[in-house]
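K.L.:
pasting the sequence and the predicted coordinates here, then a few questions.
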Amino acid sequence: MTSRTLYLFGSAAPPVFQVAEVIERAQADGWDVCLGLTPTAAQWLDESLDGLADLTGHPVRSEYKLPSEADVWPKADVILFAPATFNSLNSWALGLTSAFVVGVVAEGIGKGIPTVAMPCVNAAYASHRALDRSVTELREQGITVLYGEGGFEPNPPGSGSPKGYPWDVALEAAKQKADKA
C-alpha cells in the first residue's frame, strides 16, 4: 500500500505541544507526515525539532526555501492546519503570506490541494469580527474549517485545555477530505 502524504501545519497555540502524538496517530493510520510550523510555533518547539524531523523522516519547515533549493517534501495529498491561530487564519484569508505555512495553504487553494483547518482561539479573539469574516472567506474557497459545533469551540481567555483540543475530529476530517479528492 502506498502511503498518502499529510502536511500537518501548526501555529503557536498550546495544542501544538501535542504534535508528536498527532504525528504518531496519523502515521498509524498510514500517513506520511510532513510538519510545518509558523516561526513562533517553531520557536516554542525548538528543543523538539530534531526529534520531530526524525519522527516524520522529513525536515520540519518554518521558513521558505531559497529558489535554488530543491523541494524536500513529497507532494501533499491533504493539508491539515491545526492549531490555526487568529493571526494565521486572518493572514490566510487575506492572502498575507509572510509565514511559510500560510503561504503554502494560500497557494494550495489555487492548486486544488484538499485542506482542513481547525482554529485554536479564545473567546476574546473569537468576538472580533475579523475571525468570522476569515472563516467565511476560507469556507467559500473550499477549505473545511472545523470551527463551531462539531469542531473547535472557543474557551474564555486563559481557561483552555490543550488536552481538550479535538485532534481526532481534525484527523478524521483530513482523511475524509483526501478520500474525496
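P.N.:
Arrived safely. Numbering: from 1, shown residues only.
K.L.:
use CA for all of it now, contacts and neighbours both
P.N.:
Will do.
K.L.:
what's the closest non-adjacent residue to Tyr165?
P.N.:
Pro15 (6.5 Å; C-alpha to C-alpha, 6 or more residues apart in numbering).
K.L.:
the residue minimising distance to the centre of the chain: which element?
P.N.:
Compute the mean C-alpha point of the chain, and by C-alpha atoms, centre = their mean the closest residue is Phe81, 1.5 Å away. Here Phe81, judged by DSSP states H and E, is contained in strand 78-84.
K.L.:
quick check: angle from the helix or strand just after that strand to strand 78-84?
P.N.:
Per DSSP H and E, the first helix or strand lying C-terminal to strand 78-84 is helix 86-94. Here the directions of helix 86-94 and strand 78-84 differ by 140 degrees (axes from the mean of the first three to the mean of the last three C-alpha atoms, to 10 degrees).
K.L.:
what comes up buried for helix 86-94?
P.N.:
86, 88-93 (16 or more other C-alpha atoms under 10 Å).
K.L.:
swap in stretch 169-181?
P.N.:
Those would be 170-171, 173-175, 177-178, for stretch 169-181 by 16+ other C-alpha under 10 Å.
K.L.:
what residues does it touch?
P.N.:
26, 77-80, 82, 114-118, 146, 150-151 (C-alpha atoms under 8 Å, 6 or more residues apart in numbering).
K.L.:
from Trp31, how far out is the nearest residue to Lys163 once chain neighbours are set aside?
P.N.:
The spatial neighbour of Lys163 that comes closest, neighbours along the chain excluded (C-alpha to C-alpha, 6+ apart), is Pro15 at 7.2 Å. Separation of Pro15 from Trp31 (C-alpha to C-alpha, to the nearest Å) stands at 20 Å.
K.L.:
another structure for you, compare them:
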Amino acid sequence: MSRTRVLYIIICAAGPARDAVRLVRAAKEQDWDVCVIATPAAVDGQFIDAQELESLSGRPVYSTWRRSGEEKRIPPADAVIVAPMTMNTANKWAAGIADTYALGALTETVGLGLPVVALPCWSTALDVHPATRRAVEVLRSTGVRVLYGEGQWMPHAPGAGSEWLDSYPWELALEAAST
C-alpha cells in the first residue's frame, strides 16, 4: 500500500495569499496530504486565514521553527509549492538565507531534489531590479520550476495588484507540482 503524497504549500505575505485556500482545496481534491507553512509576515500581517487553512488541510499552519527536542511536526514532502512568492523570499532563497522556517524548508527542499514550484507575485517596479532577475535565474539553475514569463505569470503594475487577485493562477502551480 502506497502512502499519500505530501505537498508543502509555502505562503508568503502578498495579496493572493488571502485565497490560498483555493490551492489547498484543489490539492486535497487531488488526494495530496497538505502541509501549510507560512512566512511570519503572512501570519502576522493577517494575509492568510490560518483557521480556515488548518480546517481544510487538517493540520496546523506552521510559521516558526520547532523547539529543541520537539519531534518533527510534518511528514517529509513529495513536492513543494511556494505561492505567492514575494521578491523578498525569492532573493533570500536564492542567496541561501534561511532565517525563517519557510525559507529553511525551501532551502532544504532544493538539496533534497524534490519537485519545487514557485509562483511569483511582485510588481513591474520590483521586477526590473537586477537582484530579482538574478534570483529567478539562480532558483531555476537549482531545479526550481519558477512559473514566470510569457504564458505563465507576469508582474503587475505598481499599485495594481488588487485588480488581478482573482486571476492569480493557483492552478498552474498545482499542475506543475503534480507532473
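P.N.:
Now that the structure is in, tell me what you want to look at. It should be emphasised that the depicted structure is a prediction, and the values quoted were computed from it without experimental measurement.
K.L.:
and the TM-score between these chains?
P.N.:
Superposed pair, TM-score by TM-score structural alignment, normalised by the length of the second structure: 0.93. Supporting alignment: 176 aligned residues with a C-alpha RMSD of 1.4 Å.
K.L.:
if we can go back for a sec, what's the mean distance for the strand holding Phe81 of the first structure versus the second structure?
P.N.:
Overlaying the second structure shows strand 78-84 of the first structure at a mean distance of 0.4 Å from the equivalent residues (mean C-alpha distance after the TM-score superposition for the first structure).
K.L.:
any idea which residue of the first structure is furthest from its center?
P.N.:
Largest separation from the mean C-alpha position in the first structure: Ser68, at 26.1 Å (C-alpha atoms, centre = their mean).
K.L.:
return the residue of the second structure aligned against it.
P.N.:
Aligned counterpart of Ser68 of the first structure in the second structure: Gly69 (TM-score structural alignment).
K.L.:
contact partners for Arg4 of the first structure?
P.N.:
Contacts of Arg4 of the first structure (C-alpha under 8 Å, 6+ apart): 30-32, 76-77.
K.L.:
which residues of the first structure fall in helices?
P.N.:
With DSSP state H as the criterion, the first structure has helices at 19-28, 39-44, 49-56, 86-94, 100-111, 123-126, 129-140, 167-180.
K.L.:
my guess is the residue nearest to Lys163 of the first structure contacts Phe152. True?
P.N.:
No. Look at Pro15 of the first structure against Phe152 with C-alpha atoms under 8 Å: they stay out of range, at 11.7 Å.
K.L.:
mutual contacts of those two, please.
P.N.:
Tyr165.
K.L.:
residues in contact with the residue lying closest to Thr142 of the second structure once chain neighbours are set aside?
P.N.:
Residue nearest to Thr142 of the second structure in three dimensions, not counting chain neighbours: Val110, with 6.7 Å by C-alpha to C-alpha, 6+ apart. Applying C-alpha under 8 Å, 6+ apart to Val110 of the second structure gives the contacts 116, 142-144.
K.L.:
distance from the chain centre to stretch 165-174 of the second structure, please.
P.N.:
12 Å (C-alpha atoms, centre = their mean, to the nearest Å).
K.L.:
Provide the aligned range in the first structure for that stretch.
P.N.:
So stretch 165-174 of the second structure sits over residues 162-171 in the first structure, by TM-score structural alignment.
K.L.:
next, the buried residues of that stretch.
P.N.:
Neighbour-count burial for stretch 162-171 of the first structure [16+ other C-alpha under 10 Å]: 165-167, 170-171.
K.L.:
what about Trp122 of the second structure, neighbour count?
P.N.:
21 (other C-alpha atoms under 10 Å).
K.L.:
how close does the residue nearest to it when sequence neighbours are not counted get to Pro169 of the second structure?
P.N.:
Once flanking residues are discounted, Trp122 of the second structure sits nearest to Pro155: 5.6 Å by C-alpha to C-alpha, 6+ apart. Distance of Pro155 of the second structure to Pro169 of the second structure, given as C-alpha to C-alpha: 12 Å.
K.L.:
with Ala131 of the second structure instead?
P.N.:
24 Å.
K.L.:
so what's the closest residue to Leu53 of the second structure other than its chain neighbours up against?
P.N.:
Spatial nearest neighbour of Leu53 of the second structure, chain neighbours left out: Val21 (6.0 Å); criterion: C-alpha to C-alpha, 6+ apart. Going by C-alpha under 8 Å, 6+ apart, Val21 of the second structure touches 52-53, 56.
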